[in-house]
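In: Provided below are the primary sequence and the corresponding predicted coordinates.
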Amino acid sequence: MTISQELSSFFSPSYVETSPAPEIGAKAPSCPELPFPADNGKPTIISFLRHCGCPVTEAAFLKMRTASAQHPDINFITISHSDQESTEKWLDAVGGSESGDGSSVTMVVDADRQIYARWGLGIVSWGHLWNFAGLASIWKLGREDGIWQRPTESGNRWQSAGSFAVDAEGYVRWGRAAVRVDDMVDIEAAIAALRA
């Protein structure tokens, strides 16, 4: 990681046209990298991450990994917009995608942000990123859970995160774009929506 790599994450990324976010009850956007309904016939919880290195990204990923062990009947997928090499290096730093009992989180790399765009996840505003309450929450995450900023080798701080739950038939049952910088997947709400 270089200083220039870290600083480049603050510059606005290239423009990618986004589709409207899928509505609850609508068919989930499907593509070869993220097909719906899922090939294995299971429901899916998806977390579109902020850049690799972000404490919120790490906390969200760890929540997904823990949940994958507790709910083997659900697919858990995270999407990274950092490049493949940076994503793999970051995954190693946070302990990998395996939960230790054979369950795991699937990581999909979307460096050109096309999957993000299909799900309505574009660029956030200044108020979203530099939100005082959100930044205070991130500081608390570091202080209480020991999750601090890691080096950012690729990706962009302005890319929106978001989380969704998709049932076994491929319909969105829960989810939305992140509302501020510290917003992350609510596993319990996603599971409850899939069980309803």
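Out: Right, received. Where do you want to start?
In: rest of the way, CA atoms for contacts and neighbours
Out: OK.
In: quick one, helices of this structure?
Out: Taking DSSP state H as the criterion, the chain carries its helices at 3-8, 55-70, 84-93, 114-118, 126-129, 132-145, 187-195.
In: JSON lines for the ones you listed, including distance to Ala161 and mean neighbour count?
Out: Shown next, in JSON lines, are the helices of the chain (distance: least, CA to CA, whole Å; neighbours: other CA atoms under 10 Å):
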{"stretch": "helix 3-8", "distance to Ala161": "19", "mean neighbour count": "13"}
{"stretch": "helix 55-70", "distance to Ala161": "9", "mean neighbour count": "22"}
{"stretch": "helix 84-93", "distance to Ala161": "16", "mean neighbour count": "16"}
{"stretch": "helix 114-118", "distance to Ala161": "8", "mean neighbour count": "20"}
{"stretch": "helix 126-129", "distance to Ala161": "11", "mean neighbour count": "14"}
{"stretch": "helix 132-145", "distance to Ala161": "14", "mean neighbour count": "14"}
{"stretch": "helix 187-195", "distance to Ala161": "15", "mean neighbour count": "15"}
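In: dropping in the other structure now:
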Amino acid sequence: MFAKFTTKIALRKAGIPSNALSIPNYPANANNPKDGNAALPFANPFKDMQVPKALKSWQTPLPPPVEVASTPVVGARAPSSGQLRLPAEDGRSTIVVFLRHTGCPFAEKTFLELRRIANKYPDLHCVAISHASKAATDKWISSIGGAWAVKVIIDEAREVYASWGLGVSTTYHLLNPWTQMAARRLGTNENIWGREVDPTANRWQVGGCWATDQMGSIRWGAASNTADVIPDLTEACKVLGFN
């Protein structure tokens, strides 16, 4: 009470009305005093705010339409589906890369190496699978120079990913300090930095790479343990007999 009294005296000496700092008592909605939609006496600064599209790639994705299987191991038959038929119909051995997402610098480095391999060994079937939309994938591939001899498969539902045991990653998988340092090294040493991530892509998707022989058996490969894994495609070629 004493504090309020001294405040009023100070305001009076300064020539400021004593009610200048009081909060107006706005009348409630006469029809419904508890109406939560009644007009506020001040504008809501957040009412028109929208989540940036780039942030959508950080949201947890919807589960794929099929259960995430166990990752195939060396010696096992490769999973085959309508989108990815193995063994290849033309009888070639296959290297299949499951991209983490378009815009990922590690996915870009892997795709560039796969493209080089496909150009060097025309008798080797090279496949890259993306879960981003076709438009987003085409835009990303165009920005890094095109697909060349690599066959690109669009799997927005992530059904093919799931059949190869590739689901949603953990926070450590993506955000551990070693992955962050690897991203900086890749950018500094090879000028491959992260690009804009389309909202149809998702950063939490696990990537992987496998090599299958002419009979459709797994000869090499695994799911990525962390987001910065860049598969050794040269080693994959050697296992398949391409030196």
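Out: In hand now; what should we look at? Just so we're clear, the structure is a prediction, and the values are computed from it rather than from any experiment.
In: so which of the helices of the first structure comes closest to Gly25 of the first structure?
Out: helix 187-195 (11.0 Å; CA to CA).
In: that closest one vs the second structure, mean deviation?
Out: Mean deviation of helix 187-195 of the first structure relative to the second structure after superposition (mean CA distance after the TM-score superposition for the first structure): 1.4 Å.
In: quick one: that helix to helix 55-70, angle?
Out: Computed by axes from the mean of the first three to the mean of the last three CA atoms, to 10 degrees, the angle separating helix 187-195 of the first structure from helix 55-70 equals 50 degrees.
In: now check the second structure for the residue matching Lys13 of the first structure.
Out: Slight slip there: residue 13 of the first structure is Pro, not Lys. Counting by TM-score structural alignment, Pro13 of the first structure lines up with Pro61 in the second structure.
In: what is the burial count for its match?
Out: Neighbourhood size, Pro61 of the second structure [other CA atoms under 10 Å]: 17.
In: now do the same contact list for it.
Out: Residues in contact with Pro61 of the second structure (CA atoms under 8 Å, 6 or more residues apart in numbering) are Val168, Asn202, Trp204.
In: from Ala93 of the first structure, how far off is the aligned partner of the second one in the first structure?
Out: Looking back up the chat, that one is Asn202 of the second structure. Alignment note (TM-score structural alignment): Asn202 of the second structure maps to Asn156 of the first structure. Distance of Asn156 of the first structure to Ala93 of the first structure, given as CA to CA, to the nearest Å: 19 Å.
In: how about Arg143 of the first structure?
Out: Arg143 of the first structure is 19 Å from Ala93 of the first structure, where distance means CA to CA.
In: which non-adjacent residue is nearest Ala111 of the first structure?
Out: In space, and not counting its chain neighbours, Ala111 of the first structure is closest to His81: 4.2 Å by CA to CA, 6 or more residues apart in numbering.
In: give me the neighbour count for the aligned partner of that neighbour in the second structure.
Out: Here His81 of the first structure is matched to His131 in the second structure, going by TM-score structural alignment. If you count neighbours by other CA under 10 Å, His131 of the second structure ends up with 25.
In: counterpart of Leu175 of the second structure in the first structure?
Out: Leu175 of the second structure maps onto Trp130 in the first structure, by TM-score structural alignment.
In: distance of its match relative to Ala136 of the first structure?
Out: According to CA to CA, Trp130 of the first structure stands 10 Å off from Ala136 of the first structure.
In: leaving out sequence neighbours, find the closest residue to the match of Asn202 of the second structure.
Out: Once flanking residues are discounted, Asn156 of the first structure sits nearest to Ser9: 4.4 Å by CA to CA, 6+ apart.
In: tell me the contacts of that neighbour?
Out: With CA under 8 Å, 6+ apart, Ser9 of the first structure has these contacts: Thr152, Ser154, Gly155, Asn156, Arg157.
In: surely the fourth one touches Gly53?
Out: No: under the criterion of CA atoms under 8 Å, Asn156 of the first structure is not in contact with Gly53, lying 10.3 Å apart.
In: which parts of the second structure are strands?
Out: For the second structure, the strands defined by DSSP state E cover 93-98, 124-130, 151-154, 208-212, 218-223.
In: out of these, nearest to Val239 of the second structure?
Out: Comparing the strands of the second structure by CA to CA, strand 218-223 comes nearest, at 6.9 Å.
In: list of residues touching the closest one?
Out: Contact partners of strand 218-223 of the second structure, identified using CA under 8 Å, 6+ apart, comprise 71-78, 165-166, 206-213, 236, 239-240.
In: next one: stretch 68-76 of the second structure
Out: By CA under 8 Å, 6+ apart, stretch 68-76 of the second structure touches 78-79, 161-167, 217-223.
In: how does it look with 6 Å?
Out: With CA atoms under 6 Å, 6 or more residues apart in numbering as the test, stretch 68-76 of the second structure has contacts from Ala162, Ser163, Trp164, Gly165, Ser217, Ile218, Arg219, Trp220.
In: list the contacts of the residue nearest to Ala111 of the first structure.
Out: Contacts of His81 of the first structure by CA under 6 Å, 6+ apart are Val109, Asp110, Ala111, Arg113, Gly155.
In: distance of it relative to Val109 of the first structure?
Out: Remark: distance between His81 of the first structure and Val109 of the first structure (CA to CA) = 6 Å.
In: what residue in the second structure is paired with Arg50 of the first structure?
Out: By TM-score structural alignment, Arg50 of the first structure lines up with Arg100.
In: actually, Arg173 of the first structure.
Out: So, by TM-score structural alignment, Arg173 of the first structure is matched to Arg219.
In: hang on, isn't the match of Arg50 of the first structure packed against Cys209?
Out: No: counting by CA atoms under 6 Å, Cys209 is not a contact partner of Arg100 of the second structure; they are 10.6 Å apart.
In: alright, I will stop here.
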